[in-house]
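Student: with the sequence up front, the predicted model follows.
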Amino acid sequence: MTESWVNSAERIGRDLHIDLSGGGSRRAALLHALREAVRSGRLAPGTRLPPYRSLAADLGLARNTVADAYAELVAEGWLTARQGSGTRVAERAAPPPRVRVPKRAPVAPEPPAHNLVQGQPDAGSFPRTAWLAAARRALTAAPNEAFGPGDPHGRIELRRALAAYLARSRGVRADPERIVVCSGFAHALRLLFGTGGGGVLRGPLGVEAYGLGFHRSLLTTAKVRTVPLGLDEHGARVEDLADAPVPVRAVLLTPAHQFPTGGPLHPSRRAAVVDWARARSGIVLEDDYDGEFRYDREPVGALQGLDPERVVHIGSVSKSLSPAVRLGWMVLPEHLVDAVVTAKGEREAWASVPDQLTLADLIESGHYDRHVRRMRQRYRRRRDQLVAALAARAPHVTVTGIAAGLHAVLRLPPGTEASAVKAAAWHGVGLEGLAAYRHPEARTTAPDGLVVGYATPAEHAYTAALDALCRALPPPP
């Protein structure tokens, strides 16, 4: 194979790489190389080529060979030659380079016309003006050291603000030294359980029979076995911990609003799971994913308030503000703080310091509370619209889990869940059935149902989304 750099910078202002590899004559190789350079776009239209004498000298070819090649390419239309202007690539659109597309390349699915998937707040309601004002105040007041390497605990300004906010709004007992800032609930799980079983906590881990599959997958990747606990109208059956097929060391619960079936954990079971943790030196992980949004009941205090040394309280702003703001927190028992900080590493690599400072200002200024109250009213109106639409158009469908949160469960006639999910997709409605959340080893099987998130659609699109949903529901039995 022969490759050469045509070093004619003093004549044409740039180098030119010519590959004369391949069979056949040197003239044929030169013709092929120049055609490919033009075809691929490497030689753009209008590019001036070296004089044939210079190119011949650089490539070690006879002058006549290069002159003949130029003449043939001019005749074919690849090049142009004018007196005083030299030889140039013809001014025409070069064909785009060929791109190999792998077979069966994954294609992102089209978003549904009506997004009623749970867990997503109204993106258009993000408090941009308040956030921008808080960012300006926070960055103006921030000390210079805030812009150096981060503290793995998280900024002290945010930890102080969170300690006060969680105490008054959720009944959490904490001081800033027990709070570690993270980028959300999934990050918290990764820090607590690591990868390959090398985390701060060890499995097996008790989990609710219905929950988010993504979290189970994350734990499986960390080699943590999950043991499902039964569910009923009072929440997780925590008494199943004593009869688990393997000794359980920790349990993950959504006590304020069971996900996805709805409803708080019964007070007797709240006390029972704390007693279990004390007796077994176990840990309870409290996922407080939407505790700010309650409508028809008094607020349910955080489970952590019953025993701060046995409960890890985990929260984030993914529902209250936006999942795009990658900020969450863990309120830890004292004996776990150092281990979690060590697992996190010496330098804060997850949560943006400017965002931490901004959230701290948003909380302390009162704008965060005002935003939450405003969104609580908006989501309650949407919940009420959903209930009214179903009462009018599908009275045979029972709605549950509506006292709090951003989603409801529509109980369906037996055997209709799968067909209802397909019908919803046909009508352009994005949602999931309850079966999608069931632990594969769970003994509990909930009745057929749809999980409907009512927070995501824009205000102007919500009525149309409800109309499409009602049209997709199965008829009365």
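Tutor: Received it, and whenever you're ready, just let me know what you need. Residues are numbered from 1 along each chain as shown.
Student: CA atoms for contacts and neighbours, from now on please.
Tutor: Fine.
Student: which parts of the chain are helices?
Tutor: 9-12, 26-39, 52-59, 63-76, 128-141, 156-170, 185-193, 213-221, 267-280, 334-344, 353-364, 367-393, 417-426, 462-472 (DSSP state H).
Student: show the contacting residues for Tyr462.
Tutor: By C-alpha atoms under 8 Å, 6 or more residues apart in numbering, Tyr462 lies in contact with nothing.
Student: mind checking which of the helices of the chain is nearest Pro121?
Tutor: helix 367-393 (9.2 Å; C-alpha to C-alpha).
Student: the closest one to helix 128-141, inter-axis angle?
Tutor: 160 degrees (axes from the mean of the first three to the mean of the last three C-alpha atoms, to 10 degrees).
Student: who touches the residue nearest the centre of the chain in this structure?
Tutor: In the chain, the centroid-proximal residue (C-alpha atoms, centre = their mean) is Pro323; its distance is 7.3 Å. Taking C-alpha under 8 Å, 6+ apart, we find Pro323 in contact with Gln120, Val317.
Student: so it versus Tyr165, what's the distance?
Tutor: In this view, Pro323 and Tyr165 are 20 Å apart by C-alpha to C-alpha, to the nearest Å.
Student: show me the contacts for the residue of the chain positioned farthest from its centre.
Tutor: For the chain, the residue at maximal distance from the C-alpha centroid (C-alpha atoms, centre = their mean) is Asn64, at 63.4 Å. The contact partners of Asn64, taken as C-alpha under 8 Å, 6+ apart, number zero.
Student: hey, which of the helices of the chain is tucked in deepest?
Tutor: Of all the helices of the chain, helix 353-364 carries the top mean neighbour count, a mean of 22, counting by mean count of other C-alpha atoms under 10 Å.
Student: and it, what does it pack against?
Tutor: Packing partners of helix 353-364 (3 or more C-alpha pairs under 8 Å, 6 or more residues apart in numbering; DSSP states H and E): helix 128-141, helix 156-170.
Student: let's bring in a second model and compare:
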Amino acid sequence: MVVNRSFRHAPPALIALELDRASGAPVFRQIARQLRERIASRALSPGTRLPPSRELALQLGVARNCVVDAYDDLIAEGILEGRGRHGTFVAASVPAGRGAAIGTSGSPQLLGRLNAPTLPVQEPPANASLDWRPGQASARTLPLDVWRNACREAGRNLPPQSYGDPSGEPGLRRAIAAWLFEHRSVKVEPEQIVVTHGTGHALQLAAQALLAKGDLCATEDPGYAGATLAFLRAGASLRYVPVDSEGVVVKRIIEAGKVPALIHVTPAHQYPMGGRLSGPRRRALVELARARAMLILENEYDCEFHYAGTNHPPIFSHAPESTLLLGTFAKSVSPSLRLGFIVAPPAAAAALVARIERERTHVSWPVQKIVETLLVSGELDRHLRRVRRHYEAMRNAIRERLAPYADVLALGGDEGGLHVVIAGRDGAFDRDLRGILRSRSAVFNDVHDFTALEAQPRGFLLGYGHMEGEALTRSLDLLEASIKEIERANRSGVRYGRQ
């Protein structure tokens, strides 16, 4: 018999654990939690040999049983492996489902807040028509010669010798100001506009420049995970505010007398549920912000695409002193540009610019000049007119194909934007539909991926912004066939996917 000696003589890993003896938490649980975190972050890689329990207990100044109990807990979870007299080792692979339980945050509470809205990483299938995740847009309707001309115009001048203006190129900021006035009824000076690397960077920038550690921030739930992550990274605490068909429930923003320092909202097309913030709630939100000195982060991530209902001007136009307006060119041109902007009160704009200058996070000069050319030449407006017709036709096709199934299926969030929410009328149908779609290689985000509240909403997102007509038809064919298969199974008295 050949004995594998590769692990017999491997020295144990050096592990520095910090115990909080005043916290009241059992010592063995503190040890187990910190080991989980190090394994998740790969500080302790698979196959690593841990110190003997007696040795680690001596190092920490605790009873040996504390270490033994911690090791036993992790062995029972499949995170560690006991190999008899050879020692205790990190398992070669963590069991499925443990990823959410193991995190890198130093606080379990923050870990729960951070992981709950994080979207799962999914690889798109070979058939792109089955990739229904939002956040994508079609650049095909932008004529290639228009794009080439804009690039050529940007190349007429050499780039600046330094990083450039931390606020963004003056010509681009003037063009954005003019576009906002014409299309969104927002009148601002170019000095109030700060160019960013898109919405994610805008949220990180606002959080780092304006928040202090311990500030309370409110976010919609379900809501945009990027906002949650930005606030947590800034050391803030979170309040999850529920949403309904009229957008964020304003009366739930303040609870137990605690007023958030700011609230992040997506009023034009709530992300991900798609509702539009109603007029009365807009007024209530503005009044609340003014009365309680609260800052509003208004994220207009796809405001250019409006198909039905009232097209409200931004909240910023009613409360410019209490609002930061976030915009992006991701949906109007392409997410790959990584270009967006913040419109802010002058003092806030100065703080954002100072942060960019200090951290050297200036936006690419050529990209700014290209988009400036598209705006000034009017080509972006012409492109938006074309692409609006394209997206509205796709939205109408979705509504038409799914209308016959209204008794078993609900369609929401379809008055604007580039995605809709599809949910079964009852929980069983919803689970069956999502199960069969995934079994047919459809890639999509579940609504419950965006929530941290206990009440888990049903449904999934169908993003169509990147699709052409043929791709959407194939997606709807799959969706319709799946619905019919479940209905046939139900009529036969057997739930789909169950014996």
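Tutor: On my side now, so go ahead. Predicted, not measured: the structure shown is a model, and the values here were computed from it.
Student: sorry, back to before: how close does the residue nearest to the centre of the first structure sit to Arg374 of the first structure?
Tutor: Counting by C-alpha to C-alpha - Pro323 of the first structure and Arg374 of the first structure are separated by 18 Å.
Student: what's the answer for Ala138 of the first structure, then?
Tutor: According to C-alpha to C-alpha, Ala138 of the first structure and Arg374 of the first structure sit 23 Å apart.
Student: repeat that for Arg159 of the first structure.
Tutor: For Arg159 of the first structure, the distance to Arg374 of the first structure equals 24 Å [C-alpha to C-alpha].
Student: how big's the offset between the lengthiest strand in the second structure and the first structure?
Tutor: Ordering each strand of the second structure by length in residues (DSSP state E) puts strand 237-244 first. Here the mean offset of strand 237-244 of the second structure against the first structure after fitting is 1.5 Å, by mean C-alpha distance after the TM-score superposition for the first structure.
Student: all the strands of the stretch 201-350 of the first structure, in order from the start?
Tutor: All strands of the stretch 201-350 of the first structure, identified by DSSP state E, counting those that start in this stretch, fall at 205-208, 226-229, 231-232, 235-236, 250-253, 283-287, 311-316, 328-331.
Student: packing partners of the longest one?
Tutor: The helices and strands touching strand 311-316 of the first structure, judged by 3+ C-alpha pairs under 8 Å, 6+ apart, are helix 185-193, strand 283-287, strand 328-331.
Student: in the second structure, what stretch matches the shortest one?
Tutor: Aligned by TM-score structural alignment, strand 328-331 of the first structure corresponds to residues 340-343 of the second structure.
Student: can you list contacts of that stretch?
Tutor: So stretch 340-343 of the second structure is contacted by 188, 192-199, 202, 324-330, 349 (C-alpha under 8 Å, 6+ apart).
Student: quick revisit: how about the strands of the stretch 201-350 of the first structure, which one is nearest Gln120 of the first structure?
Tutor: Once those are compared by C-alpha to C-alpha, strand 311-316 is nearest, at 13.0 Å.
Student: which residue range of the second structure does the closest one align onto?
Tutor: Using TM-score structural alignment, strand 311-316 of the first structure pairs with 323-328 in the second structure.
Student: post-alignment, that stretch versus the first structure, mean distance?
Tutor: Mean deviation for stretch 323-328 of the second structure: 0.4 Å (mean C-alpha distance after the TM-score superposition for the first structure).
Student: give the equivalent position in the first structure for Thr473 of the second structure.
Tutor: In the first structure, Thr473 of the second structure lands on Thr463 (TM-score structural alignment).
Student: for Asp240 of the first structure, find the nearest of the helices of the first structure.
Tutor: Checking those against Asp240 of the first structure by C-alpha to C-alpha gives helix 267-280 as the closest, at 10.3 Å.
Student: that closest one against the second structure, how far on average?
Tutor: Relative to the second structure, helix 267-280 of the first structure is 1.3 Å off (mean C-alpha distance after the TM-score superposition for the first structure).
Student: just checking, what packs against that helix?
Tutor: Using 3+ C-alpha pairs under 8 Å, 6+ apart, helix 267-280 of the first structure is in contact with strand 283-287.
Student: so where is the strand it packs on in the second structure?
Tutor: Against the second structure, strand 283-287 of the first structure falls on residues 295-299 (TM-score structural alignment).
Student: and that stretch, how far from the chain's centre?
Tutor: Centroid displacement of stretch 295-299 of the second structure relative to its chain, using C-alpha atoms, centre = their mean, to the nearest Å, is 16 Å.
Student: mean shift between that stretch and the first structure?
Tutor: Using mean C-alpha distance after the TM-score superposition for the first structure, the mean distance for stretch 295-299 of the second structure is 0.3 Å.
Student: who touches that stretch?
Tutor: Taking C-alpha under 8 Å, 6+ apart as the rule, stretch 295-299 of the second structure contacts 199, 261-267, 289, 314-316, 322-327.
Student: and what of stretch 449-465 of the second structure?
Tutor: Contacts for stretch 449-465 of the second structure (C-alpha under 8 Å, 6+ apart): 113, 116-120, 132-138, 221-225, 240, 272, 331, 391, 394, 418-424, 427, 430, 434, 444-448, 472.
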